[in-house]
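Asker: Sequence plus predicted model, see below.
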Amino acid sequence: MAMPKITHHHKHNPSLTLLLSFSCIGLLCVALLFDFLLAASSSSASLFPSLSPLWTLRRQQLILLPNVTSSNASALPPEASAESRTVRAPDRLLSATFSDLPAPQLPWEPMPPAPVPRLDGAAIQIDNLLYVFAGYGTIDYVHSHVDVFNFSDNTWGGRFSTPKEMGNSHLGMATDGRYVYIVAGQPGPQCRPPTSRSFVLDTVTKRWDDMPNLPDPRYAPATQLWRGRLHVMGGSGTNRHTPGLEHWSIAVKDGKVLEKDWRSEVPIPRGGPHRACVVVDDKLYVIGGQEGDFMAKPGSPIFKCSRRNEVVYGDVYMLDQGMKWKSLPPMPKPNSHIEFSWVVVNNSIIITGGTTEKHPVTKRMLLVGEVFQFNLGTQKWTVIGKLPYRIKTTIAGYYDGWLYFTSGQKDRGADNPQPKKVVGDMWRTRLRLSSSSS
């Protein structure tokens, strides 16, 4: 049986048609405007890539990181669609100052600043005197002198010059209580190659003498006197970037070198510059550091610094009379630029400041603002306080119950741990630690 055909009749409404047309045009305009603004935003970010992350950091102190991992996707069955395999785990909020560790505030008080601002300088404390060597004033200017701080009356004075042939930064350095042994380092500003030249200084007479050159040039090697020999380890090679594993030593006594040549020793397990090197109770410790560093830009007549990838670590190694490296508990977080940032107090090694891993979003260097304690009895690390600000390449000293630090490169402010100004500031705080090994 045929079904009857049903026909619907509608009245045409011109006003309604016109209204719908204008609405569609309006939505199209909004979409085009949004697309234009988005393109403009992307363009400005690409024009100023170094500034836009900083604006993000200052505008919002929390950064949203998508937590997408390949392990999430691999957990899906093979027949899953490509769209379903793009797995997005819950986002996590990352503070712009995520590198800071919880630590108590310490009552720091300002002291007379160093006569010059100084970055990547070196220092040796002998009794109540802190000898502060060379360093960058700016990336284009380096110091060629020694400033002396007297802890007894908290004054600076007694400046004297360094040899013209000596490195101006990233030196290896150790002392026997009178003589200072200065090894290798970088001559000149920017990112010039390191030297192998080495010297010895008599701090009483202020006389400089030559030492045998290292077998190869070295940039920021770990250096220490141990068991009658000057030991030089790690650092970077001639391009400033490639980590060195070599370990050399030479016999010295009372400022005299007793051998003609350096002797090869057991290589350090992990190479690289910017490490603390400490001798306590007949054991040699090498702490923290990094693999890689800035290099000279190819073809640059002034050896202009060019950024390279760096890996910062918190590894701790110990060498005892058995001459075998042992791994000890690592630092609470990776830390570098701490060559002269340490002191020994009551069976503990104290380290101030440094640099840690780069920010995961901006990829910028991050400074360290904590004070670390390594108890040699328990072999445990503790974060015992905060510095007045985050800072790298500090020069530390300890005298009459006071912990001092001076110089280095400080952060951009409480909300931005990136490095900015090179300073000569000096601070101190009371620090009394128990000598207990438990």
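Answerer: Yes, it's here.

Asker: contacts and neighbour counts: CA atoms only from here.
Answerer: Noted.

Asker: burial of residue 38, as a residue count?
Answerer: 11 (other Cα atoms under 10 Å).

Asker: that's a helix at it, yeah?
Answerer: Yes. Assessed with DSSP: H, G, I helix; E, B strand; the rest coil, residue 38 lies in a helix.

Asker: can you pull out the helices in the stretch 1-150 of the chain?
Answerer: For the stretch 1-150 of the chain, the helices defined by DSSP state H, counting those that start in this stretch cover 14-47, 52-59, 70-74.

Asker: The first one vs helix 52-59, what angle?
Answerer: Just to be clear, that refers to helix 14-47. Computed by axes from the mean of the first three to the mean of the last three Cα atoms, to 10 degrees, the angle separating helix 14-47 from helix 52-59 equals 110 degrees.

Asker: okay if I get the helices of the stretch 1-150 of the chain as JSON lines plus distance to residue 165?
Answerer: As requested, the helices of the stretch 1-150 of the chain are arranged in JSON lines below (distance: least, Cα to Cα, whole Å):
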{"stretch": "helix 14-47", "distance to residue 165": "43"}
{"stretch": "helix 52-59", "distance to residue 165": "40"}
{"stretch": "helix 70-74", "distance to residue 165": "54"}
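
Asker: take a look at this one as well, against the first:
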Amino acid sequence: MSSHSTGTGKHHPVPKRYALLFACCLLLAIALLADFLWASSSNLSSSSHSSLNLSLDSSNEVVAVSVSTPPQPRSIKKKKEPKAVNRELMYLNATYADIPAPHWDWEEMPEAPVPRLDGFAIQLQNLFYVFAGYGSIDHVHSHVDIFNFTSNTWVGRFDMPKEMANSHLGMATDGRYIYAISGQYGPQCRKPTNRNFVLDTKTKQWSELPSLPVPRYAPATQLWRGRLHVMGGSKEDRHEPGLEHWSLAVKNGKALEAEWRVEVPISRGGPHRACIVANDKLLVIGGQEGDFMAKPGSPIFKCSRRHEVVYTDVYMLDDGNQWKQLPPMPKPNSHIESAWVIVNNSIIIVGGTTEKHPITKKMILVGEVFRFNLDNLEWSVIGRMPFRMKTTLVGFWDGWLYFTSGQRDRGPSDPSPKRVVGSTWRTKLHL
């Protein structure tokens, strides 16, 4: 007999097709179980860990804020974070940042007939003469607009001599005659001129003065003790600061000498400074070393950036023989040659430009209003403009502080320059 039993206890072999089906089902079950366990672990991890965001509390300390982040479907792509340089746009250290200042209420006046940058303005009583300037980098003005502070309207316009510089002028007045010294002739970064002119504001007639020994961009210019003083500015390459100082005796719009006299050189050269006579002393405030230059070989003298250093320096000449240094400005400031007035024995300076941003290297505009008290030689920040602005043209009449024209910022959070404007504003000044 066989050792294997027969009947109901007999084992039949399993067909191959069923074995294959069973194996497939087993593998599928194992895969589903593994997927379930992975998903459970992922959800548990997501719910038990949260992302960390940084914010500032009321004490300006950095604190960690826990924010739960639900798991995202795989099909949704994460948004790209902004580049690091964009996150740094908002960062300014103490040298570059806005200085805290009292809030001022400003009233907008009629806009200037044309926008202008790097022009100049001279106030004679209630009339404000606004000269030349860029309309854009490729267009310069060659005329004068007049604003009447009494009626708060723009009331006149007349042409400048065709040979006269269009920007970066030096200017001074004796109360009737306005002296216009050197500057840049034409748009972009063209060469300077050494030709000088004088305007009789009564007759609107122009005449010419003896030329400077050499051309200059934006020299500090002022009428002091019967002599027209011209100093500093940039040399013919538009970038190198000049230290030379000349003077010319003038009276009633006429030169009393045929040539300019050499005076004591200024301690530090450069353009875009305020030059002021106060209490029979000659003061030079702020400014910079270096400026844009013409790109080599460019047929249109296209402007090319160069390194610039903006400074806080204040110099005074009281005896004609030696420059003295006075307390510096609260922050470096340039492009303020026509941004000042004298009120109650104080120099008021509105806007300007400071050192470039240390990361983005963009120019930073200034929105503060500064006061230099001539009684105690102390600086203070007394107010803020409605926006930051460079090369403002500033006047004062009947208790009101005015400014017009220049290049304004890109908004409250971006102090870099944007549009050239002709905006005109005023505020009541309380000192």
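Answerer: Right, received. Where do you want to start? What you see is a predicted model; the values in this text were computed from it and never measured.

Asker: quick revisit: right, so the helices of the stretch 1-150 of the first structure: which one is the most enclosed?
Answerer: Of all the helices of the stretch 1-150 of the first structure, helix 52-59 has the most neighbours on average by mean count of other Cα atoms under 10 Å, namely a mean of 14.

Asker: how about residue 40 of the second structure, secondary structure?
Answerer: Under three-state DSSP, residue 40 of the second structure comes out as helix.

Asker: where's the aligned partner of residue 268 of the second structure in the first structure relative to residue 230 of the first structure, distance?
Answerer: In the first structure, residue 268 of the second structure lines up with residue 270, judged by TM-score structural alignment. Distance, residue 270 of the first structure to residue 230 of the first structure, by Cα to Cα, to the nearest Å: 20 Å.

Asker: higher neighbour count, the two?
Answerer: Set residue 270 of the first structure next to residue 230 and count neighbours by other Cα under 10 Å: residue 230 wins out with 23 against 19.

Asker: list the contacts for the match of residue 268 of the second structure?
Answerer: 234, 245 (Cα atoms under 8 Å, 6 or more residues apart in numbering).

Asker: Tell me where the stretch 101-250 of the first structure has strands.
Answerer: Taking DSSP state E, counting those that start in this stretch, the strands of the stretch 101-250 of the first structure run over residues 109-111, 122-126, 129-133, 136-138, 141-142, 145-150, 155-161, 172-175, 179-183, 198-202, 207-211, 222-226, 229-233, 247-253.

Asker: Mind checking those strands for the one nearest to residue 41 of the first structure?
Answerer: Across the strands of the stretch 101-250 of the first structure, residue 41 of the first structure has its closest neighbour in strand 136-138 (34.8 Å, Cα to Cα).

Asker: residue range for that closest one in the second structure?
Answerer: By TM-score structural alignment, strand 136-138 of the first structure lines up with residues 134-136 in the second structure.

Asker: Same question for the matching stretch: list its buried residues.
Answerer: 134-136 (16 or more other Cα atoms under 10 Å).

Asker: average offset between it and the first structure?
Answerer: Compared with the first structure after fitting, stretch 134-136 of the second structure has a mean deviation of 0.1 Å; criterion: mean Cα distance after the TM-score superposition for the first structure.

Asker: which residues sit in contact with the aligned residue in the second structure for residue 375 of the first structure?
Answerer: Alignment note (TM-score structural alignment): residue 375 of the first structure maps to residue 373 of the second structure. Contacts for residue 373 of the second structure were tallied using Cα under 8 Å, 6+ apart; they are 345-347, 379.

Asker: Of the residues you listed, which is the most crowded?
Answerer: residue 346 (20 neighbours).

Asker: That residue matches what in the first structure?
Answerer: Checking TM-score structural alignment: residue 346 of the second structure goes with residue 348.

Asker: Confirm for me that that match is in contact with residue 379.
Answerer: No. Counting by Cα atoms under 8 Å, residue 348 of the first structure sits too far from residue 379 to count as a contact (9.1 Å).

Asker: Find the residues that touch each one of those two.
Answerer: With Cα under 8 Å, 6+ apart, residue 348 of the first structure and residue 379 have no common neighbours.

Asker: coming back round to it: nearest to residue 223 of the second structure, out of the contacts of residue 373 of the second structure: which one, please.
Answerer: residue 347 (16.9 Å).

Asker: contacts for the match of strand 136-138 of the first structure?
Answerer: 114-119, 140-141, 166-167, 187, 420.

Asker: picking up where we left off before, can you redo the strands of the stretch 101-250 of the first structure as JSON lines, where the extra columns are distance to residue 326 of the first structure?
Answerer: Output for those, formatted as JSON lines (distance: least, Cα to Cα, whole Å):
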{"stretch": "strand 109-111", "distance to residue 326 of the first structure": "38"}
{"stretch": "strand 122-126", "distance to residue 326 of the first structure": "26"}
{"stretch": "strand 129-133", "distance to residue 326 of the first structure": "31"}
{"stretch": "strand 136-138", "distance to residue 326 of the first structure": "34"}
{"stretch": "strand 141-142", "distance to residue 326 of the first structure": "37"}
{"stretch": "strand 145-150", "distance to residue 326 of the first structure": "36"}
{"stretch": "strand 155-161", "distance to residue 326 of the first structure": "39"}
{"stretch": "strand 172-175", "distance to residue 326 of the first structure": "22"}
{"stretch": "strand 179-183", "distance to residue 326 of the first structure": "25"}
{"stretch": "strand 198-202", "distance to residue 326 of the first structure": "29"}
{"stretch": "strand 207-211", "distance to residue 326 of the first structure": "30"}
{"stretch": "strand 222-226", "distance to residue 326 of the first structure": "16"}
{"stretch": "strand 229-233", "distance to residue 326 of the first structure": "15"}
{"stretch": "strand 247-253", "distance to residue 326 of the first structure": "15"}
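
Asker: Quick one, which of those gets closest to residue 16 of the first structure.
Answerer: Judging the strands of the stretch 101-250 of the first structure by Cα to Cα, what sits closest to residue 16 of the first structure is strand 136-138, at 72.4 Å.
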